[in-house]
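Colleague: my questions are about this predicted structure, shown below with the sequence.
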Amino acid sequence: MSAVILEMYGVSTLAADRQALIAWLSGDELYAYGMSLPPAAAILLLPAAAMPLAVAGGMLALAGMAALFLALTALAGPVARRYGRARRPVVLATGALALLLEPVRATLGLGHLDLILFGLVVADLVALRRSAWARTRATWWPSTPRDGRLRHLWRTGSWAGAGIGIASAMAPGTLLFIAYLALTRQWRAALTALGTTAALVAGAFVVAPGASAAWFGTVLPGIDRDGPFDSPTNQSLAGVLARLYDSASTPVMVWLSFAVLLLAVGLIRARAAHTEGDEIAAFTLVGLAGAAVAPVSTANELLWILPAILILIDAAVRRRTNPRRPAVRRLTGLGPLSAAAAVTVVFAVPPIGNIPAITAILLLNALPWRPAAPARRRPAALSPRVPAIPGPRAS
């Protein structure tokens, strides 16, 4: 399947990046050939310069597929377990659904790193989940057996923030997840992410000082570095406005005003989802907000549509299996399952006008979240029986 996708899209983005890397190794400037990746991501892709394009594209696609299925195991696995289903068939079915979506196909076929970055962020989501479980467990089972260092890290989710930090060094838009961690007062994860990003950026400055200075000085300030605003592939708010105004640029003040509003809505709803225990919905809302407010968001940056579809399907199944549950927030009367089907159809085909962007913005404002199950409590210790009528015992 991945070979078919590579043939369809021709790994054109990876081809351009590979040529820039080859020229860089020959002594030219890295960003003289249109590359928009940060230095840390460029260093990660350096081995591609020594491989044929087909081999490099195939290896990157395999890494992306592995990251995708690991992420789907973390996202769809708990849903399967909740309904008493085997995890593997559900994950495989979700993977088949993912390959139908244009964001996944474009990421694999064009040769982007976004699936790997998506997997890194989801790894932190798993870490936060395990960390919350470890804290809950400690309230009713304080004594824990001694584990090895690696097992302790896995059991307690102590690595939370490292994945987001690595992803943020390779894609500046991922910094929004660090802001979310700070907003929800998950300070340890936020500091870990910030420290990881700072360490990787500093390392890139040491390895490639000239390229790093060029990235921060000239490439990063260019908000249209990833393509023109009015391109049909740009499915951000800025792209919608540029096409509505029939202009090659976007109206800056109008864009900034609505972008700040959308960002506030996304972060507020993400914090509410976190408060009610649905960290997956919270991360999805942050991802959608980042794609909506970015100057340029191509299909590969809309990967958070996939967990949004899974959330809608889960919300529909919850309604069916428990009709007494209060109506899910928003989307009341519309039907989460119908919404999931509509979103799947929209993102299963190449972008048509502003429809994908508007769909993502609607999801940002209407995506439901699932209240978590009540936390388990430590059983109360049995107290000695006290007679109902105290008195002297018979001898």
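Modeller: Looks like it arrived, so ask away.
Colleague: alpha carbons only for contacts and neighbour counts from here, please
Modeller: Noted.
Colleague: just give the closest residue to residue 353, not the sequence neighbours.
Modeller: Nearest non-adjacent residue to residue 353, counting by Cα to Cα, 6 or more residues apart in numbering: residue 232, 6.5 Å away.
Colleague: what residues are up against the residue most central in space within the chain?
Modeller: The residue lying closest to the centre of the chain (Cα atoms, centre = their mean) is residue 118, at 4.8 Å. By Cα atoms under 8 Å, 6 or more residues apart in numbering, the residues touching residue 118 are 67, 68, 71, 303.
Colleague: my read: residue 267 touches residue 180, true?
Modeller: Yes - if you go by Cα atoms under 8 Å, residue 267 and residue 180 touch, sitting 6.8 Å apart.
Colleague: which of these two has more neighbours?
Modeller: Higher neighbour count among residue 267 and residue 180: residue 267, with 25 against 21, using other Cα atoms under 10 Å.
Colleague: if I look at that one, how far off is residue 154?
Modeller: Look at residue 267 and residue 154: by Cα to Cα, to the nearest Å, they are 28 Å apart.
Colleague: look at the residue nearest to the centre of the chain and give its secondary structure.
Modeller: Assigned with DSSP: H, G, I helix; E, B strand; the rest coil, residue 118 falls in the helix class.
Colleague: secondary structure element for residue 16?
Modeller: Per DSSP states H and E: residue 16 is located in helix 12-25.
Colleague: which residues does that helix contact?
Modeller: Here helix 12-25 has contacts from 29-35, 42, 45-46, 48-49, 53, 57, 110-112, using Cα under 8 Å, 6+ apart.
Colleague: tell me which residues touch residue 76, please.
Modeller: Applying Cα under 8 Å, 6+ apart, the residues contacting residue 76 are 87, 90, 91, 94, 310.
Colleague: I'd like the residues you listed as a markdown table, with secondary structure and distance to residue 19 appended.
Modeller: Listed next are the contacts of residue 76 as a markdown table, based on DSSP: H, G, I helix; E, B strand; the rest coil; distance: Cα to Cα, whole Å:
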| residue | secondary structure | distance to residue 19 |
| --- | --- | --- |
| 87 | helix | 42 |
| 90 | helix | 40 |
| 91 | helix | 37 |
| 94 | helix | 35 |
| 310 | helix | 38 |
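Colleague: alongside the first one, take a look at this:
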Amino acid sequence: MVVDGGARASGARGRAGGAGASPPALLPLVLGVLVVLAASAPVVHRYLVAYPQDQWQVDLEVYREAGRSLLLGRPVYEVVTEVPQLLPFTYPTFSAVLAVPLALLPWGAAGWVWTGVQLALLWLVVGLAFRPLLARGGRWAPLAQGVITGACVWISPVGENVRFGQVNLVLVSLCLLDLVRGAEGVRLGRFRVRWPRGALVGVAVAVKLTPGVFLVHFAITRQWRELRNAVVAAAGVTVATFLLAPEASLEFWTSALLNPDRLGPNAGSSNQSIRGFLLRLYLADGTTTALWALVAAVAAAAGFAVARRMHRCGSTVGEVAACGLVAVLVSPVSWLHHLVWGVVVLGALAGDGRERRRVVVALVATAGLWVAWPWWGANLLASGAVPVPLARAVQSGDLWWACLALVALARVVARPAGEPRGVSRSHGLHGG
């Protein structure tokens, strides 16, 4: 990562323009932040104030205990959280290293701090995914960003991330920031911070293995430099972590990674991957495994084809969205909160908001993410109010949403085959 101090001319212009900034110039940003805080207040109250203590931030507790294990010299992958959850740490050891600051905070404070971090990351993801649309707001773009972020707080996957204190928004932010801004970097005050495009994807892979789908995508689309940077970053971080915590790292790569039972009941409603759906059919184990291998291979081929099409037509956000959906579909376990990639999908579908069809599809997709399909389906199963096949279908609603989202990206966002790259049917397709 490079801090470019050479952009002093543009930095000077930024300082000259910002030195005399009046309070009204900050008004859209202040209003945008207030909108996010107001919109998220009921969700935060539900999951951080009114929620039972034995279910409070249960996944954050897993991360925090892993960080504490490193500090205390305990076996990272043998410690489980307190009753009634008894959850083990299941992620690469680098995630435990990143959790050390949370381990230094009091438990109650850690939940609130991490929720604040998640809301800030959601703000970032919305700013990147909806950039063409927000650009039309001019100086009021921060307010528009706040409105969209506030709306996204209420979709099911984001709420589930807040509920559990999950890490998915970190992964989405790293991958989206890398592909959308990797060439230009980001400005922090008078400096511009740059990094090798692909490196942040590598860091995301070191945090959790599911972003590894981007490595496959880089290879398919012959983005060799990005692939090299991602592999070097992931390997470098992993090796550094091994030197820092060799016993825990060895345990992860030789034992914990190979034990799917550590992830909990894979057939439960929360698992919205293809494998989760097949497990809920309760077929013979061999049949389930064979079907999963076949269907997952088809889904991966289709998903990577869509991602490749997004790359060719210049929709970087659509490229990230398609890869994220592939991760959700083909992973052995994809919990409800993994579908936070859906925020990126919504941004890709909306584009710059000038094409009515894309806006309508984005709104319909938003409504689909608002419904907690797995819990609704589980309740229908328990009540017996509808036939079991229908209840099972509803129970896997997030899975069907991911499949339909891939179709929507291919049909609504991408240009017809043969249209020259760099020419957009709608304004601002690049990045959208």
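Modeller: That came through, no problem. Computed from a predicted structure; not experimentally measured.
Colleague: show me the contacts for the counterpart of the residue nearest to residue 353 of structure 1 in structure 2.
Modeller: Under the alignment (TM-score structural alignment), residue 232 of structure 1 maps onto residue 269 of structure 2. Contacts for residue 269 of structure 2 (Cα under 8 Å, 6+ apart) come out as 276, 374, 375, 378, 395, 396.
Colleague: so which of those residues is the most crowded?
Modeller: residue 395 (28 neighbours).
Colleague: that one against residue 377, yeah?
Modeller: Yes - between residue 395 of structure 2 and residue 377 there is a contact under Cα under 8 Å: 3.8 Å.
Colleague: trace residue 26 of structure 1 over to structure 2, please.
Modeller: Correspondence of residue 26 of structure 1 to structure 2, assessed by TM-score structural alignment: residue 72.
Colleague: helix/strand/coil for residue 296 of structure 1?
Modeller: Once three-state DSSP is applied, residue 296 of structure 1 turns out coil.
Colleague: pull the number of nearby residues for it.
Modeller: Residue 296 of structure 1, neighbours per other Cα under 10 Å, totals 24.
Colleague: and it, what does it touch?
Modeller: 223, 224, 226, 227, 228, 229, 234, 235, 236, 238, 239 are the contacts of residue 296 of structure 1 under Cα under 8 Å, 6+ apart.
Colleague: one step back: look up how far residue 259 of structure 2 lies from the match of residue 232 of structure 1.
Modeller: 20 Å.
Colleague: same check on residue 280 of structure 2?
Modeller: Counting by Cα to Cα, the gap from residue 280 of structure 2 to residue 259 of structure 2 is 20 Å.
Colleague: between those two, which one's more packed in?
Modeller: Comparing residue 280 of structure 2 with residue 259 by other Cα under 10 Å, the one with more neighbours is residue 280, at 17 against 11.
Colleague: wait, isn't that one in contact with residue 268?
Modeller: Yes - look at residue 280 of structure 2 against residue 268 with Cα under 8 Å: they come within range, at 7.4 Å.
Colleague: what helix or strand is residue 391 of structure 2 on?
Modeller: helix 388-395.
Colleague: against which helices or strands is that helix packed?
Modeller: helix 373-383 (3 or more Cα pairs under 8 Å, 6 or more residues apart in numbering; DSSP states H and E).
Colleague: which secondary structure elements does the helix it packs on contact?
Modeller: helix 388-395, helix 397-408.
Colleague: list the contacts of it.
Modeller: With Cα under 8 Å, 6+ apart, helix 373-383 of structure 2 has contacts from 269, 270, 386, 388, 391, 392, 393, 394, 395, 396, 397, 398.
Colleague: stretch 322-332 of structure 2 too?
Modeller: Residues from elsewhere that reach stretch 322-332 of structure 2, judged by Cα under 8 Å, 6+ apart: 210-211, 213-214, 217, 272-276, 296-297, 299-300, 303-304, 306-307, 334, 338-339, 341-342, 345, 399, 402, 406, 409.
Colleague: ok, now stretch 32-50 of structure 2?
Modeller: 56-57, 111-112, 115, 142-147, 149-151, 153-154, 159, 162-163.
Colleague: at 6 Å instead, please
Modeller: Applying Cα atoms under 6 Å, 6 or more residues apart in numbering, the external contacts of stretch 32-50 of structure 2 come out as 142, 143, 146, 150, 163.
Colleague: map the third one across to structure 1 for me.
Modeller: In other words, residue 146 of structure 2. Alignment note (TM-score structural alignment): residue 146 of structure 2 maps to residue 92 of structure 1.
Colleague: ok, back up a step: in the helix holding residue 16 of structure 1, which residues are buried?
Modeller: Neighbour-count burial for helix 12-25 of structure 1, counted by 16 or more other Cα atoms under 10 Å, picks out 12, 13, 14, 15, 17, 18, 19, 20, 21, 22, 23, 24.
Colleague: do you know how far the counterpart of the first one in structure 2 is from residue 374 of structure 2?
Modeller: Matched by TM-score structural alignment, residue 12 of structure 1 corresponds to residue 58 in structure 2. As for residue 58 of structure 2, its distance to residue 374 of structure 2 is 19 Å (criterion: Cα to Cα).
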